[in-house]
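# Model the following, please.
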Amino acid sequence: MAKWIIGAVALVAVITVTAVVAVSCTKSSGGSDKPTAAPTTSGAPTSDFASANDTGPVSVITEDPSCAPWLPIVNTLAGSQDNGWRQRDPAIPAELWSPELRNQYFAVADAMRQGADQAEPLAKLTTHRVMRQLYEQFIAYSRAYADSIPTYTQADDQLGVTAVTLGELLSNICQAINFGSASARAPLVPPAAGPSSVAPLGDPSNPAIFLRSVDPTCPDWQSTFDDYNSNSAVTTWLKTDPNLPVSQWNPEQKAATAEVIPVMTDLADRMSKLGSRSSNLTLQDFASLAVQYQRAYLQALPTYSKQDNYLYDAARFAPGVILGACKAAGTR
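Predicted coordinates:
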């Protein structure tokens, strides 16, 4: 099962259609199965945004019309990084780049701008408020990273880390839809409380980064995941094979999973409390998204199949966005 290193996702991540490979020390669920067709939606939106009337609680997303166009966009972006850029040292500032390294950075910056431009209509197409916010933030952080390249320093890498994490999250949400794990597990998850207010509709052509300054909850997000990552039940469970369905688990894997369930449950509760403490409405929605996918994964464990790992990856990348944004706050 993929290791939960929140906020430390390498910018060298490769996002693919069939699976997400994000952190060098993670294990992917594979996923050679053919995805099921995503359902279509109907009905005319009441504004330019199909999600304009979505003011309810965040939930596990079981269909979204933006997923089909999103996956080719993110795959093209990933392919643009096959120019040696993934092997770079992000600590080297722009003033010390070799001509070859400079060309690599600028080529990736151009690709991130193109990806952001292509994501603009998806922010209007999605029927879900939180997906709209994810697209908007992918656009904002991708452009901020690209803008930083002429005067790049190591601190700017956090902008790119957050952009990549957003891309990972969107891809795993879509893959959970395509492979059927979202629709299979969503009905089992208790609904979240509805928000008292939601972030207003913005302009997807020029979205603002949602954390311009460090949120008061940022230190507690970090300490929460420091605690989680160091828990012995988690480190033992991480050694299990996510490709095996529950019917093939050996006694050791069953025991490790039983040990980690209360730790994961506690994590979901802590994330819920952290989200409710923030006054940032977008952060609140991202926290709720993390909690709902975490609880969906927990519901999946008694009848686990490898497709459920997309729920797990969505659950870990959602708070990764928050922690990446916390670290990038004030960079640009």
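
# hey, let's count contacts and neighbours off CA atoms from now on
Noted.

# now the helices for the stretch 101-250 of the chain?
Ranges of helices in the stretch 101-250 of the chain, per DSSP state H, counting those that start in this stretch, are 129-148, 157-178, 181-185, 218-230, 232-237.

# out of those, nearest to residue 57?
When the helices of the stretch 101-250 of the chain are compared by C-alpha to C-alpha, helix 129-148 sits nearest residue 57, at 9.7 Å.

# just checking, what packs against that closest one?
Contact partners of helix 129-148 among helices and strands, from 3 or more C-alpha pairs under 8 Å, 6 or more residues apart in numbering; DSSP states H and E: helix 99-125, helix 157-178, helix 281-300.

# okay if I get those as JSON lines plus distance to residue 231 and mean neighbour count?
Output for the helices and strands packed on helix 129-148, formatted as JSON lines (distance: least, C-alpha to C-alpha, whole Å; neighbours: other C-alpha atoms under 10 Å):
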{"stretch": "helix 99-125", "distance to residue 231": "36", "mean neighbour count": "20"}
{"stretch": "helix 157-178", "distance to residue 231": "23", "mean neighbour count": "27"}
{"stretch": "helix 281-300", "distance to residue 231": "17", "mean neighbour count": "25"}
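
# Pipe those into a markdown table and attach distance to residue 20 per row.
As requested, the helices and strands packed on helix 129-148 are exported to a markdown table (distance: least, C-alpha to C-alpha, whole Å):
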| stretch | distance to residue 20 |
| --- | --- |
| helix 99-125 | 17 |
| helix 157-178 | 7 |
| helix 281-300 | 16 |
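
# Tell me which of those sits nearest to residue 184.
Residue 184 lies closest, by C-alpha to C-alpha, to one member of the helices and strands packed on helix 129-148: helix 281-300, at 8.5 Å.

# right, and the helices of the stretch 101-250 of the chain - which one's nearest residue 196?
Closest to residue 196 of the helices of the stretch 101-250 of the chain is helix 129-148 (C-alpha to C-alpha; 14.4 Å).

# Another for comparison:
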Amino acid sequence: MTLPPPQPGGHGPYDPGFPGGQPQWQPQPAPRRRGSGWKWALGGVALVAVIGVTAGVTVSVVDNDKSDGRGNSAPTGASHASGGTTSDIASANDTGPVAIITEDPTCAAQDPILRTMANRTGDGWDKRDAAKPASEWTPEVRAQFEEAGTAMRSAADQMIPLAKLTPHRVMRELYEQFIVYARAYADSIPTYTAPDDNLALVSNATSSAISHICGAIGNGSAAARSPLVPPLSAPAQVAPVGDPADPQRFLEKPIAVCGDWSSAREQYRHDMIEWNKTDPAIPASQWTPELKALSESVATVMSGYASRLQELGERSGNPALGDFADMLAQYRRAFVVAIPTYQPADNYLAMVPTRLEALIETACDALDG
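Next comes the predicted model:
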């Protein structure tokens, strides 16, 4: 499956009616590639993810490949936060503040998995009618859904060693949420009804966030901008380390912030309409006076929005949701500081928070099913 072409009339967010529209599953951008084909993904939700499987992904845990949560090396010997025993989970001791990730040993391994995923779902399922229940499927449609479910389950299984290998707590949480929601969607297929599509949308947003975190690393934007973002404080609590092979959903019952989260995103989409019509391939050095003025105004909006979602994450009382909110806030702030000297590679920094915002919103929607 090839990447979608730039949208006509500018490079606005690729958003086919989210959250009700159908996701276009696609692989992450290749590491180190710079190009103009990526969309802003600032005001809307680009439904980008991948479903599939590669055979024999091999990862090896290097003893000194531990991290302090900021992409920096930390002492070896990670252990479970609860018991202090030796663990094969590299992020077990990462209890520090959430920060922009500038390196991660799992990025190379997740890329071929996600690219293969895309090929497994490009034969009709990606254009499915999500509203039609399984009881109304034709044999052809049922085969497409079953293939997608098989691909998602296989991909989830291959993400388990990556969840153990990453030294970053939030990256592990993202791998785990992809695993649990991809499996849940696969499980739903025999008796599928429309609300089950939210499970696919969650796994979609999660894998997309992982992809673009790695894209920001590979294209250098994470390392270039992260020193300019003020650090956060460590969270009051972090989610306990569980078994990546059998993760639990980070949202298992409705929480009060879900409605506020959706409202904040809707307002932000409205506020960013003009910005989303602009072309992300144009660096700041070539911006017109009008675009410079627009960039200054939206920078204020972005900063306020980042703080609002971070506050909702804190208010949720959910450690994983709080981590996702902290991460999206920091990546959006990184994009804000990049605006005066914007380069096309900085667009990866904008894509990460958009995917994380979608992850939380669709997880809230999945509770209604």
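
# Quick TM-score on the pair, please.
Comparison of the two superposed chains (TM-score structural alignment, normalised by the length of the first structure) gives a TM-score of 0.90, and 317 aligned residues with a C-alpha RMSD of 2.2 Å.

# Now do the buried residues in stretch 11-27 of the second structure.
The neighbour-count check on stretch 11-27 of the second structure (16 or more other C-alpha atoms under 10 Å) flags 11-15, 18-19, 22-27 as buried.

# Tell me the spatial nearest neighbour of the aligned partner of residue 341 of the second structure in the first structure, not counting adjacent residues.
Counting by TM-score structural alignment, residue 341 of the second structure lines up with residue 303 in the first structure. Residue nearest to residue 303 of the first structure in three dimensions, not counting chain neighbours: residue 246, with 6.0 Å by C-alpha to C-alpha, 6 or more residues apart in numbering.

# Check the burial of the match of residue 341 of the second structure by counting its neighbours.
Residues lying near residue 303 of the first structure (other C-alpha atoms under 10 Å) number 10.

# For it, give its distance to residue 184 of the first structure.
Separation of residue 303 of the first structure from residue 184 of the first structure (C-alpha to C-alpha, to the nearest Å): 11 Å.

# swap in residue 242 of the first structure?
Between residue 242 of the first structure and residue 184 of the first structure the computed distance is 18 Å (C-alpha to C-alpha).

# Between those two, point out the one with more neighbours.
For residue 242 of the first structure versus residue 184, neighbours defined as other C-alpha under 10 Å are more numerous around residue 242 (21 against 15).

# what do we get in the second structure for that one?
Using TM-score structural alignment, residue 242 of the first structure pairs with residue 280 in the second structure.

# If I follow the layout properly, that match ends up in contact with residue 38?
Yes - with contact defined as C-alpha atoms under 8 Å, residue 280 of the second structure counts as touching residue 38 (7.5 Å).

# if I look at those two, which residues touch both of them?
11, 347 (C-alpha atoms under 8 Å, 6 or more residues apart in numbering).

# Can you give me the stretch of the second structure that stretch 273-292 of the first structure aligns onto?
With TM-score structural alignment as the criterion, stretch 273-292 of the first structure aligns to 311-330.

# The matching stretch: end-to-end distance?
Terminal residues of stretch 311-330 of the second structure lie 13 Å apart, using C-alpha to C-alpha.

# re earlier: show the contacting residues for the match of residue 242 of the first structure.
11, 36, 38, 39, 40, 344, 347.

# Most neighbours among those residues, please name it.
Scoring the contacts of residue 280 of the second structure on neighbours with other C-alpha under 10 Å, the highest-scoring entry is residue 40 at 29 neighbours.

# From residue 14 of the second structure, how far off is that residue?
8 Å.

# same check, this time on residue 265 of the second structure
Distance from residue 265 of the second structure to residue 14 of the second structure, by C-alpha to C-alpha: 16 Å.

# Which residues are in contact with the residue minimising distance to the centre of the first structure?
Centrality entry for the first structure: nearest residue to the mean C-alpha point is residue 169, 2.3 Å, by C-alpha atoms, centre = their mean. Taking C-alpha under 8 Å, 6+ apart, we find residue 169 of the first structure in contact with 313, 314, 317, 318.

# swap the cut-off to 6 Å and go again
By C-alpha atoms under 6 Å, 6 or more residues apart in numbering, the contact list for residue 169 of the first structure reads 314, 317.

# Quick one: map it onto the second structure.
Counting by TM-score structural alignment, residue 169 of the first structure corresponds to residue 209 in the second structure.

# And that match, how far from residue 360 of the second structure?
Distance, residue 209 of the second structure to residue 360 of the second structure, by C-alpha to C-alpha: 12 Å.

# distance of the residue of the first structure positioned farthest from its centre from residue 111 of the first structure?
Most distant residue from the mean C-alpha position of the first structure: residue 99, 32.9 Å away (C-alpha atoms, centre = their mean). Distance check for residue 99 of the first structure against residue 111 of the first structure: by C-alpha to C-alpha, it reads 18 Å.

# ok, now residue 230 of the first structure?
37 Å.

# Over to residue 190 of the first structure?
Computed as C-alpha to C-alpha, the residue 190 of the first structure to residue 111 of the first structure distance reads 40 Å.

# cool, residue 101 of the first structure as well?
Separation of residue 101 of the first structure from residue 111 of the first structure (C-alpha to C-alpha): 15 Å.

# Tell me how many other residues crowd the closest residue in space to residue 315 of the second structure that isn't next to it in sequence.
Closest residue to residue 315 of the second structure apart from its sequence neighbours, by C-alpha to C-alpha, 6+ apart: residue 257 at 7.4 Å. Counted with other C-alpha under 10 Å, residues neighbouring residue 257 of the second structure total 18.

# Give the aligned equivalent of residue 257 of the second structure in the first structure.
By TM-score structural alignment, residue 257 of the second structure lines up with residue 217.

# again, but for residue 136 of the second structure
In the first structure, the residue matched to residue 136 of the second structure (TM-score structural alignment) is residue 96.

# likewise residue 236 of the second structure?
Match for residue 236 of the second structure (TM-score structural alignment): residue 196.

# Count the residues that sit near its match.
Residue 196 of the first structure has 9 nearby residues by other C-alpha under 10 Å.
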